[in-house]
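[1] Return atomic coordinates for the entry below.
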Amino acid sequence: MQKLKISLEGNLSANVLYLPALRDSDQVLLLLSEIWGINQHILEIAEQYVNLGFHVLIPNVFFRQKETVCLDYDEQDTQTAYHLYQQLDLVQAATDLDQIMDQSLKMIGKTQIHILGFCMGGTLCYLLKNAQIKTRIAYYGSKIGQYLEQIQSIQQPTIIHLALNDHLIGLEEIDHLKKAVQGSKNIQTFCYDKVGHGFNCPYRANYNKVASELAYQTNLSFLKNFLGER
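    Predicted coordinates:
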């Protein structure tokens, strides 16, 4: 694991963790975390995709507020996470991430990137505009109604994983999304019955092993189709 220091406009800098692929590959994955930052759960996901042949980049989305964010799921850390999230401008964060992608790809000598985001990171998946993005995978990214227009305008092949018992994303909102992207060649939605927000995370109360594995297998098939490799 390496740490890249990315220089951005406005005399800012952001730290990005870089995990090189375990085999020769030109495929890069940008992994966007939940509000708890780059914690054990996110690092375990990174290992999964490194083993598949991806170079993985993990930016600290909160770099404008705090240099490093690695929080647990207990009450105190969750309060800290929500405070950071409430102070975050998602549109600005997406603009920052587009710049971070450009600089990171130059540093590691790659030219295309795939996006995988969870919770807050799933929402950011909708907003990124970098021309080098090849595919997107969003897990239970909220604010669907607010960003429906941006979701509909996505041009890259995209998967959106949604829980049907999600306290942050209501069934009406999910229905609006499914109707909006019906017939789209770019966007697929996958809904999981009787599971809640955060179902992919084994450290959260809503973890559902069956749904998590089903979503992962869907991702493998999706990426294999578009990358020609697994």
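[2] going forward, measure contacts and count neighbours with C-alpha atoms only.
    Fine.
[3] okay, now the closest residue to M120 other than its chain neighbours: neighbour count?
    Computed as Cα to Cα, 6 or more residues apart in numbering, the closest residue to M120 that is not its neighbour in sequence is E34, at 5.0 Å. Other residues within reach of E34, judged by other Cα atoms under 10 Å, total 25.
[4] here's the other one to compare against:
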Amino acid sequence: MGDGTKNGAEGPVITQAMIKAYDDYTHLTLDRRGFMQKLTVLSGSAASAAAIAPLLAASGARAALVAPDDTRLKTETVTYPGEGGTMSGYLARPAEATGRLPAVIVIHENRGLNAHIRDVARRMALEGFVALAPDFLSPDGGTPENEDEARTKIGALDPARTVGNAKATIAFLAGYAQANGKVGAVGFCWGGGLVNRLAVAAPDLGAGVAYYGAQPPADQVPAIKAPLLLHYAGLDERINAGIEDYRAALTKAGKTFTIEIYDGVNHAFNNDTSAARYDKPAADLAWSRTVAFFKNYLG
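    The predicted structure follows:
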């Protein structure tokens, strides 16, 4: 699937070092000024850095794969009691469904609930699920438009309260009139890590799918009840450092799990709004596995 670069004929050359710098900026300690300085050095000029930065970032202007007004779906904003405050989320479900459907929580990245995650929820609904994408910044005023601000606010969230809000989302969907009572969760990046922590904390979680998510401490793994599908990007050194310890703990505890590693692709390979890191073959394969997994355990 390639080495994460674009050739010059198609646009600016994007190297793994540039992608790593962006990952450090969005997940670790590098600030935007430091990121642009590093990108300038890596690309050779400030002008090249300015052209490359938007390709590394996610673009809210990219077209959704499922239109917000798709007539096959019913969508709405819902609110429900959370951990010490009201939670809000974007709910999508098939318009013509006659019976009760399994439900899936779609957990956002560290950018918060944005257009891309709403699109993912619509995709899940088209697969035959009630899909709810909660805004985990709801208790703090909701996801802001500015991504850097959203990342800062998500970084300041109380982990225990956040898990409590995820458990409250399970409870809401379990009682939702059009749902069958079985609830799974899929999360991406920060959301993938939250799926792993939710699996530890919520024995009523029906199934969990984590895309390139941070792993929970090994001593917490025995508490997991839900079957897990864990997607990892082959080039994602930061997250992948925890795979083998997680695998060993899950195996020792006798848990039901599958680990899938997609060679040659980067963290956030599923996010089609990020031109440099999106990998369609890997994203399509992971999605097909995710849908089949949920249909098997929640159907």
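[5] Next, the TM-score between them, please.
    In this superposition the chains share a TM-score of 0.84, using TM-score structural alignment, normalised by the length of the first structure; 218 aligned residues with a Cα RMSD of 2.2 Å.
[6] what lines up against the residue nearest to M120 of the first structure once you look at the second structure?
    Aligned against the second structure by TM-score structural alignment, E34 of the first structure finds its counterpart in E109.
[7] Contact partners for its match?
    Listed by Cα atoms under 8 Å, 6 or more residues apart in numbering, the contact partners of E109 of the second structure are G187, F188, C189, W190, G191, G192.
[8] How many neighbouring residues does D98 of the first structure have?
    By the criterion of other Cα under 10 Å, D98 of the first structure has 18 neighbours.
[9] Just give me the residue closest to the centre of the first structure.
    With distances taken as Cα atoms, centre = their mean, the first structure has G117 as the residue nearest its mean C-alpha position (1.0 Å).
[10] what lines up against that residue once you look at the second structure?
    Across the two structures, G117 of the first structure finds its equivalent in G187 of the second structure, going by TM-score structural alignment.
[11] In this structure that match contacts I107, no?
    Yes. Counting by Cα atoms under 8 Å, G187 of the second structure sits close enough to I107 to count as a contact (4.4 Å).
[12] Mutual contacts of these two, please.
    When contacts are counted by Cα under 8 Å, 6+ apart, G187 of the second structure and I107 have L194, V195 as shared neighbours.
[13] how close does the nearest residue to the residue nearest to the centre of the first structure once chain neighbours are set aside get to A81 of the first structure?
    The spatial neighbour of G117 of the first structure that comes closest, neighbours along the chain excluded (Cα to Cα, 6+ apart), is L32 at 4.4 Å. Distance, L32 of the first structure to A81 of the first structure, using Cα to Cα, to the nearest Å: 15 Å.
[14] contacts for the helix or strand hosting I42 of the first structure?
    Using DSSP states H and E, I42 of the first structure sits in helix 40-52. Counting by Cα under 8 Å, 6+ apart, helix 40-52 of the first structure makes contact with 19-22, 29, 31, 33, 55-56, 201-203, 230, all of which sit outside it.
[15] Among those residues, which one sits closest to N130 of the first structure?
    The nearest member of these to N130 of the first structure, counting by Cα to Cα, is L29 at 13.3 Å.
[16] follow-up on the earlier one: okay, and which of the contacts of E109 of the second structure map to strands?
    Per DSSP state E, strands hold the following members of the contacts of E109 of the second structure: G187, F188.
[17] Show the residue spans covered by the strands in the first structure.
    Going by DSSP E, the first structure shows strands at 2-8, 12-19, 28-32, 55-59, 113-118, 133-139, 158-163, 187-192.
[18] buried ones in the third one?
    It refers to strand 28-32 of the first structure. Of all the residues in strand 28-32 of the first structure, those buried under the rule 16 or more other Cα atoms under 10 Å are V28, L29, L30, L31, L32.
[19] average offset between it and the second structure?
    In the superposition with the second structure, the aligned residues lie an average of 0.7 Å away from strand 28-32 of the first structure, counting by mean Cα distance after the TM-score superposition for the first structure.
[20] For that strand, which helices and strands make contact with it?
    For strand 28-32 of the first structure, the packing partners by 3 or more Cα pairs under 8 Å, 6 or more residues apart in numbering; DSSP states H and E come out as helix 40-52, strand 55-59, strand 113-118, helix 120-127.
[21] swap in the first one?
    Contacting strand 2-8 of the first structure under the criterion 3+ Cα pairs under 8 Å, 6+ apart are the following elements: strand 12-19, helix 90-108.
[22] wait, which of the ones you listed is closest to I154 of the first structure?
    helix 90-108 (14.1 Å).
[23] now that closest one and strand 113-118, what's the angle there?
    Using axes from the mean of the first three to the mean of the last three Cα atoms, to 10 degrees, the direction of helix 90-108 of the first structure lies 140 degrees away from that of strand 113-118.
[24] what's helix 90-108 of the first structure in contact with?
    With contact meaning Cα under 8 Å, 6+ apart, helix 90-108 of the first structure is reached by 4, 6-8, 14, 30, 59, 61, 111-112, 124, 127-130.
[25] thinking P157 of the first structure is in contact with I133, fair?
    No. The pair formed by P157 of the first structure and I133 falls short of the contact definition of Cα under 8 Å, at 9.7 Å.
[26] any idea what K224 of the first structure aligns with in the second structure?
    Counting by TM-score structural alignment, K224 of the first structure corresponds to K295 in the second structure.
[27] Would you quantify the distance from its match to L42 of the second structure?
    According to Cα to Cα, K295 of the second structure and L42 of the second structure sit 45 Å apart.
[28] One more: A223 of the second structure?
    Where L42 of the second structure is concerned, A223 of the second structure sits at a distance of 45 Å (Cα to Cα).
[29] okay, these two: which has more neighbours?
    Of the pair A223 of the second structure and L42, L42 is the one with more neighbours under other Cα under 10 Å, namely 17 against 14.
[30] Grab the nearest non-local neighbour of F118 of the first structure.
    Y139 (4.8 Å).
[31] How many neighbouring residues does the aligned partner of that neighbour in the second structure have?
    Residue mapping for Y139 of the first structure onto the second structure gives Y211, with TM-score structural alignment as the criterion. A count of neighbours around Y211 of the second structure, defined by other Cα under 10 Å, yields 27.
[32] Can you tell me how far Y211 of the second structure is from N270 of the second structure?
    8 Å.
[33] coming back round to it: I figured the residue nearest to G117 of the first structure hits G121, correct?
    Yes. With contacts counted by Cα under 8 Å, L32 of the first structure reaches G121, the gap being 4.4 Å.
[34] where do the contact lists of the two overlap?
    Counting by Cα under 8 Å, 6+ apart, L32 of the first structure and G121 have no common neighbour.
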